[in-house]
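Chemist: my questions are about this predicted structure, shown below with the sequence.
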Amino acid sequence: MLIGYARVSTQDQNPALQTDALKAAGCGRIFIEKASGAQRDRPQLQAALDYLREGDVLVVWKLDRLARSLKQLIETVEELEKRGIGFRSLTENIDTTTPGGRLVFHIFGALAEFERSIIRERTRAGLEAARARGRKGGRPPALTDKDLQKAKALLADAGITVEEVARTLGVAPSTLYRYLPGGRGALPDS
């Protein structure tokens, strides 16, 4: 069975062009969504995915109606493939139920993987160049050595709580415990 999914980005837009194309393609059921493609929570898409059974084909008018990014598109289609469900995009003329359609889609996947590899390489090279210039990545420490000495001095007084010391230093108690894993027990006996 062909199952259609149509999506428009705003409430003002009309999905008629998409639904007409999906009906002409032979879709027996069409799920219509009015939501941005960047939005992860799309109830009608989820309903369509839940409705699909092995041997069915999910049909969209255009690839960008299903997913906003190539990564998201590939993940969705791979999940459909695992369930024995085909995918068809009318505008791009991609149909994963045919050998040619699967080839085109796998080329898309290979290009996406290539792009991810290049981004990883650039990131790694950028971090190495920054380290070579003496820069360290990551978040700065929440407490300096001076703050830690102050915390230990304050905690030596049994009348001051960890929460009070943390508030004084402007950190959460959990942060203080992370720096002093044993809490008061980590302090040397006076």
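Modeler: Thanks, I have it. Numbering: from 1, shown residues only.

Chemist: use CA for all of it now, contacts and neighbours both
Modeler: OK.

Chemist: the longest helix seen in the chain: what's the following helix or strand?
Modeler: As assigned by DSSP state H, the longest helix anywhere in the chain is helix 99-132. For helix 99-132, the following helix or strand on the C-terminal side (DSSP states H and E) is helix 145-155.

Chemist: name the next helix or strand following that following helix along the chain.
Modeler: Past helix 145-155, the next helix or strand by DSSP H and E is helix 162-169.

Chemist: so which bits of that next one are buried?
Modeler: V162, V165, A166, L169 (16 or more other Cα atoms under 10 Å).

Chemist: just to revisit the earlier point, buried set for the longest helix of the chain?
Modeler: Of the residues in helix 99-132, those buried (16+ other Cα under 10 Å) are G101, R102, F105, F108, G109, A112.

Chemist: any chance of JSON lines for those, columns distance to K146?
Modeler: Output for the buried residues of helix 99-132, formatted as JSON lines (distance: Cα to Cα, whole Å):
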{"residue": "G101", "distance to K146": "64"}
{"residue": "R102", "distance to K146": "62"}
{"residue": "F105", "distance to K146": "58"}
{"residue": "F108", "distance to K146": "54"}
{"residue": "G109", "distance to K146": "52"}
{"residue": "A112", "distance to K146": "48"}
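
Chemist: want to compare, so here's the second one:
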Amino acid sequence: MSQHIAIYARVSSKKQDTRSQQADLDQWILAFAKDHPIKWYKDKFTGKTMDRPGWKRLEADMTAGKVSKVVVWRMDRLGRTASGLTALFEDFQRLGVGFESLKDKVDLSTAAGRLLANVLASVSAYENEVRSERVLAGQHAARAAGKTWGGSEKGRRLTVTDEQIATVRRMQTDGESKAAMARATGLSRPTVYSILAAK
């Protein structure tokens, strides 16, 4: 049976696109896989579940023995839970499917690579949990102070920290939505737009 290399790209919502990931993935194909059959699988779906249409098609092809290797832009494009990623790495090993994450430099064919993959999976899950906790804590604090959502008083200048700016830009690189950036940083969407426009 002929096999192909599976290129998987994911963003979290329908308002986003995979272009930022696709440029690096296209370069990888040209450099390392231009003579191999390639098949793209894409999702616009949250990483908190593995039940995604594009991923399900890829999973079926792996089980059928049609996939020799899975390549992603970054490991968290596969998913955001440590348990989900760890189980997935075990599936790759069991099915004899190679795996490469361009940004994480992970190679599951070595013991060190498998260890690194599991560490990165745990870190990704931890960052996601911390981000969620920070958003909830900020909302509770704002409510306790009597603040409401929906923008700031007209003419008032907002103070934006370097950490908030870094978070917004990192999330943009990750393909997150503007609404998600606003929630994660406690900033309004107009402020998020102004930060991105100032790049």
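Modeler: It's in. Values in this document were obtained by computation on a predicted structure and should not be read as measured data.

Chemist: TM-score of the superposed pair?
Modeler: Remark: TM-score between the superposed chains equals 0.51 [TM-score structural alignment, normalised by the length of the first structure]; 110 aligned residues with a Cα RMSD of 2.4 Å.

Chemist: aligned partner of L49 of the first structure in the second structure?
Modeler: Counting by TM-score structural alignment, L49 of the first structure corresponds to E59 in the second structure.

Chemist: what's around that match, how many residues?
Modeler: E59 of the second structure: 17 surrounding residues under other Cα atoms under 10 Å.

Chemist: do the same with I5 of the second structure
Modeler: 21.

Chemist: ok so, going back, which other helices and strands does the longest helix of the first structure contact?
Modeler: helix 70-82, strand 94-95 (3 or more Cα pairs under 8 Å, 6 or more residues apart in numbering; DSSP states H and E).

Chemist: buried sites along the helix or strand hosting the match of L49 of the first structure?
Modeler: For E59 of the second structure, the host element (DSSP H and E) is helix 53-63. Neighbour-count burial for helix 53-63 of the second structure, with 16+ other Cα under 10 Å as criterion, is recorded at G54, W55, L58, E59, D61, M62.

Chemist: okay, the residues you listed in TSV with distance to F45 of the second structure next?
Modeler: Converted to TSV, these look like this (distance: Cα to Cα, whole Å):
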residue	distance to F45 of the second structure
G54	9
W55	10
L58	15
E59	16
D61	20
M62	20
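
Chemist: distance of F32 of the second structure relative to D107 of the second structure?
Modeler: 15 Å (Cα to Cα, to the nearest Å).

Chemist: re the thing from before, which among the buried residues of helix 99-132 of the first structure gets closest to Y179 of the first structure?
Modeler: Nearest to Y179 of the first structure among these, counting by Cα to Cα, is A112 at 41.7 Å.

Chemist: show me what S13 of the second structure aligns to in the first structure.
Modeler: Match for S13 of the second structure (TM-score structural alignment): T10.

Chemist: that match in helix, strand or coil?
Modeler: coil (DSSP: H, G, I helix; E, B strand; the rest coil).

Chemist: got the contact list for it?
Modeler: Residues in contact with T10 of the first structure, defined by Cα atoms under 8 Å, 6 or more residues apart in numbering, are K34, A35, S36.

Chemist: tell me the counterpart of the second one in the second structure.
Modeler: In the superposition onto the second structure, A35 of the first structure corresponds to F45 when matched by TM-score structural alignment.
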